[in-house]
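[1] Below are the sequence and a predicted model; questions follow.
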Amino acid sequence: MYLLDTNILIWILRGDEGCRRLLQKLKTKGSIGISTISIAEVYKNIFPSELVNTEELFRDFVVYDVSVVIAKQSGYYWQEFYRKTKNIHMMDCIIAATARNLDLTLVTLNKKDFPMKDIEFYSLPQSG
């Protein structure tokens, strides 16, 4: 079971062939999910012309809501890592907490955004 980070979704929507191939590869290995947070992050910059393709892409995934347990874990992550790095975002904490609490492998192009040691990663080199 995999959880896609928002950056993977953005690159797929931009037509990145590497990320599209990755998506096809992951589909053969198990189910793929996204956080409702990733939906919000994609929609904050969406153009009307991208709406249909975005909706079609999202239909391929299990969508995970933010539960109370995930929300609490997100807060703990932020407290721990903001003190250390001053460079962590709450959205990333929520995505990481989703992966941790649902035992999902996080697929990201930016592992540096996730200093957590208690989640599993499937990382790739930066596209573009």
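    Received it, and whenever you're ready, just let me know what you need. Every value quoted in this text rests on a predicted model; they were computed, and no experiment measured them.
[2] Every contact and neighbour count from this point should use C-alpha atoms.
    Noted.
[3] neighbours of F114, just the number please.
    If you count neighbours by other C-alpha atoms under 10 Å, F114 ends up with 19.
[4] try I94
    Close neighbours of I94, defined as other C-alpha under 10 Å, add up to 24.
[5] so who does the residue lying closest to S38 once chain neighbours are set aside touch?
    Nearest non-adjacent residue to S38, counting by C-alpha to C-alpha, 6 or more residues apart in numbering: T6, 5.0 Å away. Neighbour list for T6: S38, I39, E41, V42, T108 [criterion: C-alpha atoms under 8 Å, 6 or more residues apart in numbering].
[6] for comparison:
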Amino acid sequence: MIVLDTTILIDVLRGDSAARRVLGALAETPACSELTRVEVLRGVRPPELIATNTLLESLNWLPVTTSVAARAGDLGASFRKTHGALGVVELVIAATAIEASAKLLTLNVKRFPMFPGLRAPYKMSK
């Protein structure tokens, strides 16, 4: 299973060709944390709503369960000394991927220190 971070979805919605290639090359339908849905929808403008909803409907969605919430809290505590206060959204996305035994795809590699060797699947557009 592949879990996508918000950065990948935003790039797809912006028409980034590298992001679209990565998404199109996946052998399975990727999944996302429900918090990713919140992050995407909070920034959507009315003219973008149809395309955004079409993309969101094409993905599998993983709930924030009690075990995901507990894992997110544990991750935050574990990495606080070495990485400062990581964002709650990143912690929940990471915990979602870990609990699902999934690979995480993100451009925000520094925000996910709990995945040693994590690399961005493409270079961020400027």
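    Nice, thanks for sending it over. Everything quoted here is computed from the prediction, not taken from an experiment.
[7] So after superposing, what's the score?
    Once superposed, chain against chain, the TM-score is 0.92 (TM-score structural alignment, normalised by the length of structure 2); 125 aligned residues with a C-alpha RMSD of 1.6 Å.
[8] Distance of the counterpart of T36 of structure 1 in structure 2 relative to G15 of structure 2?
    In structure 2, T36 of structure 1 lines up with E34, judged by TM-score structural alignment. Per C-alpha to C-alpha, to the nearest Å, E34 of structure 2 is found 22 Å from G15 of structure 2.
[9] Would you mind telling me which of these two has more residues around it?
    More neighbours surround E34 than the other of E34 of structure 2 and G15, with 17 against 11 (other C-alpha under 10 Å).
[10] any idea how far S31 of structure 1 lies from Q126 of structure 1?
    Counting by C-alpha to C-alpha - S31 of structure 1 and Q126 of structure 1 are separated by 23 Å.
[11] between the two, who's got more neighbours?
    Each of S31 of structure 1 and Q126 has its neighbours counted (other C-alpha under 10 Å); S31 has more, 14 against 11.
[12] Please name the nearest non-neighbouring residue to that one.
    In this structure, S31 of structure 1 finds its nearest non-sequential neighbour in M1, 5.1 Å apart by C-alpha to C-alpha, 6+ apart.
[13] tell me the contacts of that neighbour?
    Counted by C-alpha under 8 Å, 6+ apart, M1 of structure 1 has contacts K29, G30, S31, I32, G33, D103, L104, T105.
[14] Widest-spaced pair of the residues you listed?
    The span of the contacts of M1 of structure 1, defined through C-alpha to C-alpha, is set by K29 and D103 at 15.3 Å.
[15] Who has more neighbours out of the two?
    Ranked by neighbour count (other C-alpha under 10 Å), K29 of structure 1 and D103 place D103 first, with 14 against 10.
[16] Now check structure 2 for the residue matching the more buried one.
    Aligned by TM-score structural alignment, D103 of structure 1 pairs with S101 of structure 2.
[17] same thing with Q79 of structure 1?
    So Q79 of structure 1 corresponds to A77, using TM-score structural alignment.
[18] would you list every one of the helices in structure 2?
    6-13, 17-25, 34-42, 49-57, 66-83, 88-99 (DSSP state H).
[19] closest one to F115 of structure 2 among those helices?
    Among those, helix 88-99 comes nearest to F115 of structure 2, with 8.3 Å by C-alpha to C-alpha.
[20] Show me what the closest one is packed against.
    Here helix 88-99 of structure 2 touches strand 31-33, helix 34-42, helix 66-83, strand 103-105, going by 3 or more C-alpha pairs under 8 Å, 6 or more residues apart in numbering; DSSP states H and E.
[21] Reformat those as TSV; add distance to R119 of structure 2.
    TSV is the format used below for the helices and strands packed on helix 88-99 of structure 2 (distance: least, C-alpha to C-alpha, whole Å):
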stretch	distance to R119 of structure 2
strand 31-33	18
helix 34-42	19
helix 66-83	17
strand 103-105	8
